[in-house]
Every structure is written in C-alpha cells, then in structure tokens.
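Colleague: need a 3D model of the following:
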Amino acid sequence: MEDVPYLTWLHRIRRLCMGSGGSTLETQFELEASACKELLTCCCERWAQLSCSGPTSESSMSIFEGKRPATVPIQKYGEHLSRYLDVSPVAVIGACVYIFKMLNRKEPVDVVSASNIHRLLLTALMLSSKFFDDGSYENAYFAEVGGVSVEELNSLEVAFLFGIDFRLNLTEAEIEKALQEIVRVRCERRLSQKRKAEPVEPVPYSFRCRDPVVNEFNEPQPVFSNADVQPVFTCSLKHSGDLIVGMTLEVELPQLDSAYPYVSDLGYRLIDELSISVAGVELDRMTGLHMLLKAVMSDAHSEYSRFGDMLNGVTVPGMLDSEAEIQDGEATTHKLVHVPIPFWFARAQVSNGFPLASLITAEAIIKLKLSPLSSIIQPPPDVRLQPRISILTDNVWLDPKVAFALIRSGPSKSLFQQNLHQDHAVDADLPVQRIELTCNKSVRRLLWLVTASDDPNQILPNSVLSSRLILEGYDLMSRGPVNQDTGERADGKYSELV
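Modeller: Okay, the predicted model is just below:
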C-alpha cells in the first residue's frame, strides 16, 4: 500500500465501486465526496449480511458488545458516520479490510452480530483514518459522533489493535479482495432494486432506441456557383429524441451535362466551412479540409481499406468501387455522397452526445458554406448547380429517468464544450518557418498541415522534419537533453505531423 500513489488507489476505487463515468481530471476532493458515502453503504450492507441476530459467545469480541441491541440499522449508522466524519475512501477500504482481518482470525467464535457491528465499524474507521489520512480527528470527536464514551472508545481501540496483531499495513491482495466484496454487494443491491421496481405503466423508450432524422436546409436551398464569396446556408435541427450521437451530410448531386476529370475525396471538397451554434453561441466549427485531415488520420488506423474509403466521403452505400473509377478517361458522376461530420458529439460515443434538452428554449443551427465550384472542377463561367443537401442525424431516445438526470447534469458540461479551430497559414518559401500562435482558448491538439501551393486540398505527408513549441519565450514542453556547448535543448516533436 505504501508503494502505490494515493490518487491511483482513489481512481481505482472510483472506477470499481462507482463505475467508469466521470472525467480523469476530477480533483481529489470531488473523488472523495462522490465515493465515500457509496463505499460505506456497500460495506455496511456486506457486514449486515455476515452478522447473526443474537449476541456472540464469550470471546475477545465481547468488548464490542453493547448492553442492549442497537435501534439504528447499520446502514443508517454508516450514513451518519460518513456525514460527520471527514474520512477518505481509502480509509473506508482500510476499515473494511481491518474488520475482515478480525473475522478471519483463528478463533472460530469471533463473528459479527447486530450487537457488535456498530462498535466494530466505528473503531475500524477511526484506526484507518489515523493510519491513511493526512489529518484525522481526535478520539473524543469520534466518540461523540459514534455515540460512545471516550473511555470506551479508547478500550475498543486497544482491543482492536491486539485483535489484528497491530497489522495496519495493507497488501494489494487484501485491498482487491475488499473491493471485490463491495462491488458484488453493489451489484446485488442494484439487481434487487431493479426486480422490486414495478413501473405503473410501460416505459415507452429504451436506451438503445435510435431514430434516423432528416433535417432539411432552410430557404434558399444550397447551390454551387463560381462566385468568389459563397453564401451561408442554414439548417435547424429537429427536436426528436434525447441525444444526437451521429451526423452526416447527404449531398445528392445533379446530373452533369458533360464529363469532368475524376475528383478524389469529393465529399469533403464540396464543403468550405461547417459550424453548429445554439442561441447564437458557436459550439463547433470546422472546414472541409479539417474533416479531410481527420479522415486521413482515421485511415492510418483503419483496419479495413473500405472503411477508410467511406470516411473520405467517396464510397456510397450500394455503389461498387468500380463504378467510381475513371472510365475511358472520364469520371462517372457521383449522384449521392455521404460525408460524416466529425463534431465532438458525433464520434460514436453516446456519453458525449448532443443533449436535445438544450433546444427547449433555444434553437440549434447548422451553418454550411459550400466551396466555389471552380475549386472542384472547371465548369463554364455561368454554371449553377442545384444539389439536394440535407443533414442526417442519429438520434437516441433515453429512459425518462435517465433523460431527467441528463438534463440536470450533462448538458451544462457537454453542450458548451467549444471545439473551435484556428488556422495560421504561411507560405513555405524558406526551410525554417516561425509561426506565432495567438489562441483565446486552451489548445488540445496542434497539427502541422502542409498542402500543395497549386492545390490547397492536396495534403503533403511527411513534410515537416521537426518542430519546437515556444511558450512566452520558453521551450516548456521539450524533453530533449540540453546541449552543454550552446545551452539549448534539442528539438522536441510534440505536434502531430501529417
């Protein structure tokens, strides 16, 4: 136990006993406040299962016997202790292990009963708090909260220490065993509650009920043209369901009068910029080039090439690859293109879904700006193409109770998770370039993106040899060794090079 960092055990306790939900950036105080009460409740239920109804026979456990049976159940007593004793979850686990040590001694008559479990819990919790926590209350305060005298608690402390042979150190095996017991009790309790709960009427929705929704663009409909300044087209998201966990742009292209050269990555080349905003607040924004970049990065980790082709917005469901190949020097026309939109909530993670409950008093607007037609193909000067464009969303219906909890906790954190992109472009005339980044928000990822001068949509991989990130004059992130001659650090490769 001494070799394991405290916060490491704290996160393991949270993960095992309260589920894997919650950010890893939670503070120690938030972890302790959320886990301590649950741990004590599960421990008390486990000890209640092991306890017998009557008093124990004459043994070393007799000192923990009360003069009369306790009127407060052990579960309520545990809640009372967790409310007034500022103990950590690790101390609760330690108390649980100490009590198991008392039960696993050689004396077969030492058992937990309804008349001694309260004093056992109080004494074990006090010893564990003194041993594991940085700060602990005096015995007088524990006695006042626990409902016993100071003299009696002092005697109980000495008897408990002799009962476990003063073995206050915990092994990893002992902690894992205690955690497994607590998790088993927690699962049994949830299963029992689920069986007892009989809804008055059937619940109409389930967590896995999904509904594909088509969101049409407002008037005027999007058009492709050669204009230098492209208009912005808007689409209002429908309030259907509880979460949006996926979003796709569906583009039905018109039939071209003449053949044009084949265009790779057509889906993302059609988009100049796409954003989502609620109540006038922009939550996420990305360009077609950013989407293509994410697709290229996804292709690098894709196990199947066909899955990667789908991400590029080229392969259409129901269309064979051969139909999209160049035939007789001319490309066949893509009639239907599906482009996955990688907003933060549309990455196949239900836990990060877009909460539609936020649209009760506000409206979610998708803004689309198409690329100039001349940047994709070379049409006649006055050509205007009228495609049919819509937003397809993957909506999830939740259980009403789950949806209510989501409204109270999730949206405020997920909805305003702004995920904006900032571009800093330079011309690569010199081998060494200096780019000054001015960011008004925290930076999560830094990407070097090198494109061809004649074609901005063509990504040139492996074009950056090395990079350094200087923050206010200091190379804070470099881990390279210091050159003894110059006093400078070696280049650190922190950014993802594409």
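Colleague: contacts, neighbours, all on C-alpha from now
Modeller: Noted.
Colleague: all the strands of the stretch 101-250 of the chain, residue numbers only.
Modeller: Ranges of strands in the stretch 101-250 of the chain, per DSSP state E, counting those that start in this stretch, are 209-216, 232-236, 243-252.
Colleague: counting by contacts, list what the helix or strand just after the last one packs against.
Modeller: Yep, that's strand 243-252 we're talking about. Next in sequence after strand 243-252, counting helices and strands by DSSP states H and E, comes helix 266-269. Applying 3 or more Cα pairs under 8 Å, 6 or more residues apart in numbering; DSSP states H and E, one finds that helix 266-269 contacts helix 288-300, strand 336-340.
Colleague: again, 6 Å this time
Modeller: On a contact count with 3 or more Cα pairs under 6 Å, 6 or more residues apart in numbering; DSSP states H and E, helix 266-269 meets no helix or strand.
Colleague: picking up where we left off before, pick the most deeply packed of the strands of the stretch 101-250 of the chain.
Modeller: strand 243-252 (a mean of 22; mean count of other Cα atoms under 10 Å).
Colleague: distance to Ser34 for the strands of the stretch 101-250 of the chain - can I get that in CSV?
Modeller: Below are these laid out as CSV (distance: least, Cα to Cα, whole Å):
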stretch, distance to Ser34
strand 209-216, 30
strand 232-236, 38
strand 243-252, 26
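Colleague: mind checking which of those is nearest Ile365?
Modeller: strand 232-236 (4.8 Å; Cα to Cα).
Colleague: between the closest one and strand 209-216, how many degrees?
Modeller: Angle of strand 232-236 versus strand 209-216, following axes from the mean of the first three to the mean of the last three Cα atoms, to 10 degrees, is 140 degrees.
Colleague: mind listing the helices for the stretch 51-200 of the chain?
Modeller: In the stretch 51-200 of the chain, the helices defined using DSSP state H, counting those that start in this stretch lie at 74-84, 89-103, 117-132, 139-146, 150-163, 172-196.
Colleague: any chance of these in a markdown table, plus distance to Ser236?
Modeller: Compiled in a markdown table, those are given as follows (distance: least, Cα to Cα, whole Å):
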| stretch | distance to Ser236 |
| --- | --- |
| helix 74-84 | 48 |
| helix 89-103 | 47 |
| helix 117-132 | 55 |
| helix 139-146 | 57 |
| helix 150-163 | 66 |
| helix 172-196 | 39 |
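Colleague: sequence B follows; please return its structure for comparison with A:
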Amino acid sequence: MEPSDRVQLPAGFENVDKNILAELIADMMDRLLAHNDQIPLSPESLTRFHSRSAPSISVLQYLERIVKFTNVENACLLITLHYIDQICARIPTFTVSSLTCHRFLITSVALSSKALSDIMCQNKTYAKVGGIPMEELNMLEREFLRMIDWRLITTREVLQEYYVNLVRTHSKGKYIIVGAQSSSSVSSDSDMDYESSRPASPSSSLTAVGTNVHNQDWAPHELSSILINTTTLSPEPLHPPTVEQNMAFQAFQQSSGMG
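Modeller: Purely as a prediction, here's the structure:
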C-alpha cells in the first residue's frame, strides 16, 4: 500500500482513536496467538487464565467491548503489551494463547486502570464486560499481580515505542504515523511514574512479544522481547507441576477430547 493511501494517525499514542488502537493491538495479538496456539499444552503451564476452550468472541471484538463499556484509557490498553513482555520474561512457562488471552486482557485492563487512571470501573463492571464471575476476576487479579511482581507502571516512552511498532508492523499496513515520536525524541516529562531502568532499543517487529517463553534455550540474560532488558528481571525458577495442575490438566484433556 502506498504511503499516500494509508490512514494518518497522531504522533502520540494518547491522541489516537481508541478503536483504532484496539484494532492495532488485536492485529498483533492475533499473530501472537497463531504462533502460540501451536505450542503443546503441558501441566506445568496451566494457570488460572486458562479456559477449557477458546472463547467464540475474537480478540478485536473483545477489545472493542472493553473500550465501549469501560471507557478505558489508551495507556491502559497499550500497557497490556508491556505486561505480556514482563510476565513472559519472568515466567517462561506462561503462554498467551487463545485459551488465556481474553482473561489476561480483562485482568490487565482492570489493574492498569486502577494503577494509571483517575477514574475506573468497579470489578463487577469489568467482570460483566469480560464475561466472567466477579469472584474469578478477583482471583485473576491476585494471580496477575504475583506474576508481574506488582510492577504495574512504566514510562510514556515505552508505551510510545509499542504504539509506533504496532503501526509499523500492522499486517495490512494501512496506517502511518507522520513524524512519529520514539523514545529518543519524546520528552521525559510525563504524568506517569518512571521505573529506574531504561528500556532496551526495540526490534523492528512486534512478533517477538510473548514468544520468548517457547525457546527451550531461554536464559535470563538474553534480550528476547522487544522493549525490555531481561537482565533487569528476576525469572521465577522452574518447578514441576503441582498436584492441582496435574488434576486440572487431566480434566482439561477429558473435556477437550484430548485424552
């Protein structure tokens, strides 16, 4: 597609239409799910985020529903990608797939809104929008916080890099940012709190988000995500599956006809 035929987007992620941002995120996540859904499920990889079957609603439809009924801010949508990178670097067995994506998204939006926004919904609203019981969302929040080590904030520069790369790697290439800002050109003055470590330079593609967990040679000193330096993180040690995970995995196999 010629640059002249593309839809021009604002330079800063704060000003882009929420539905377009949802489309960009869904486009990236669809590619991620297509890759991760090929990974065989193992007992130790089961988490509270796993559904017995993939929801019938698409990622884009789910994000559009969240945007419509929760009035989520752009930063809270974008930071989901940062959370994926952080959690996948810390917990090598976790996989964002069709079985985990929807629960992960609604939990991410609920927590990021509480951490970054002045106005947010109650959990009963997020649960209703997400299509899960409120008690389950409460448990997912606690598990999410454990997995990310309570690190719910990042810099504006990091979010801006995610936005630029979402546009750059969009599968249909129909969007363009004129005069796009990157971390080297964006002012450091921001309403968001800063982490002490600077992000590493991003790669040219977003397809690496959340995929480092599938590399059997993964090591904590490898830079395997697009915006984070994994040397600043403390990966959790690998443990054999618990009794609960083995039982849940057996039940999952039986319900899905895999056994």
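Colleague: any idea what the TM-score is?
Modeller: With the length set by TM-score structural alignment, normalised by the length of structure 2, the two chains reach a TM-score of 0.57; 165 aligned residues with a Cα RMSD of 2.6 Å.
Colleague: got TSV for the helices of the stretch 51-200 of structure 1, with distance to Pro355 of structure 1 and mean neighbour count too?
Modeller: Output for the helices of the stretch 51-200 of structure 1, formatted as TSV (distance: least, Cα to Cα, whole Å; neighbours: other Cα atoms under 10 Å):
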stretch	distance to Pro355 of structure 1	mean neighbour count
helix 74-84	33	17
helix 89-103	32	23
helix 117-132	41	22
helix 139-146	43	17
helix 150-163	52	17
helix 172-196	26	15
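Colleague: and of the ones you listed, who's closest to Cys52 of structure 1?
Modeller: Comparing these by Cα to Cα, helix 117-132 comes nearest, at 10.0 Å.
Colleague: mean deviation, the closest one versus structure 2?
Modeller: Average distance, helix 117-132 of structure 1 versus aligned residues of structure 2 after superposition (mean Cα distance after the TM-score superposition for structure 1): 0.8 Å.
Colleague: Ser275 of structure 1 - how many residues pack around it?
Modeller: 19 (other Cα atoms under 10 Å).
Colleague: Ser136 of structure 1 too?
Modeller: Residues near Ser136 of structure 1, counting by other Cα under 10 Å, number 18.
Colleague: how about it, what's its partner in structure 2?
Modeller: Applying TM-score structural alignment, one finds that Ser136 of structure 1 aligns to Met120 in structure 2.
Colleague: now do the same contact list for its match.
Modeller: Ser113 (Cα atoms under 6 Å, 6 or more residues apart in numbering).
Colleague: at 8 Å instead, please
Modeller: Residues near Met120 of structure 2 by Cα atoms under 8 Å, 6 or more residues apart in numbering: Thr70, Val72, Ala110, Ser113, Lys114.
Colleague: the equivalent of Ile164 of structure 1 over in structure 2: neighbour count?
Modeller: Under the alignment (TM-score structural alignment), Ile164 of structure 1 pairs with Ile148 in structure 2. Using other Cα under 10 Å, Ile148 of structure 2 has 18 neighbouring residues.
Colleague: please name the nearest non-neighbouring residue to Ile148 of structure 2.
Modeller: Excluding the flanking residues, the one nearest Ile148 of structure 2 by Cα to Cα, 6 or more residues apart in numbering is Ile87, at 5.5 Å.
Colleague: one more: Val214 of structure 1?
Modeller: The nearest residue in space to Val214 of structure 1 (Cα to Cα, 6+ apart) is Leu392, at 4.8 Å.
Colleague: if I've got this straight, that neighbour is in a helix?
Modeller: No. Using DSSP: H, G, I helix; E, B strand; the rest coil, the secondary structure at Leu392 of structure 1 is strand, not a helix.
Colleague: how close does the aligned partner of Lys68 of structure 2 in structure 1 sit to Met61 of structure 1?
Modeller: Using TM-score structural alignment, the equivalent of Lys68 of structure 2 in structure 1 is Arg83. Noted for Arg83 of structure 1: a distance of 27 Å to Met61 of structure 1, by Cα to Cα, to the nearest Å.
Colleague: go on, Leu170 of structure 1?
Modeller: Distance from Leu170 of structure 1 to Met61 of structure 1, by Cα to Cα: 22 Å.
Colleague: counterpart of Arg103 of structure 2 in structure 1?
Modeller: Match for Arg103 of structure 2 (TM-score structural alignment): Arg119.
Colleague: any idea how far Ala143 of structure 1 is from its match?
Modeller: 10 Å.
Colleague: just give the closest residue to Ala34 of structure 2, not the sequence neighbours.
Modeller: Nearest non-adjacent residue to Ala34 of structure 2, counting by Cα to Cα, 6+ apart: Ser97, 8.0 Å away.
Colleague: what about that neighbour, how many neighbours?
Modeller: Each residue near Ser97 of structure 2 was counted by other Cα under 10 Å, and the total is 23.
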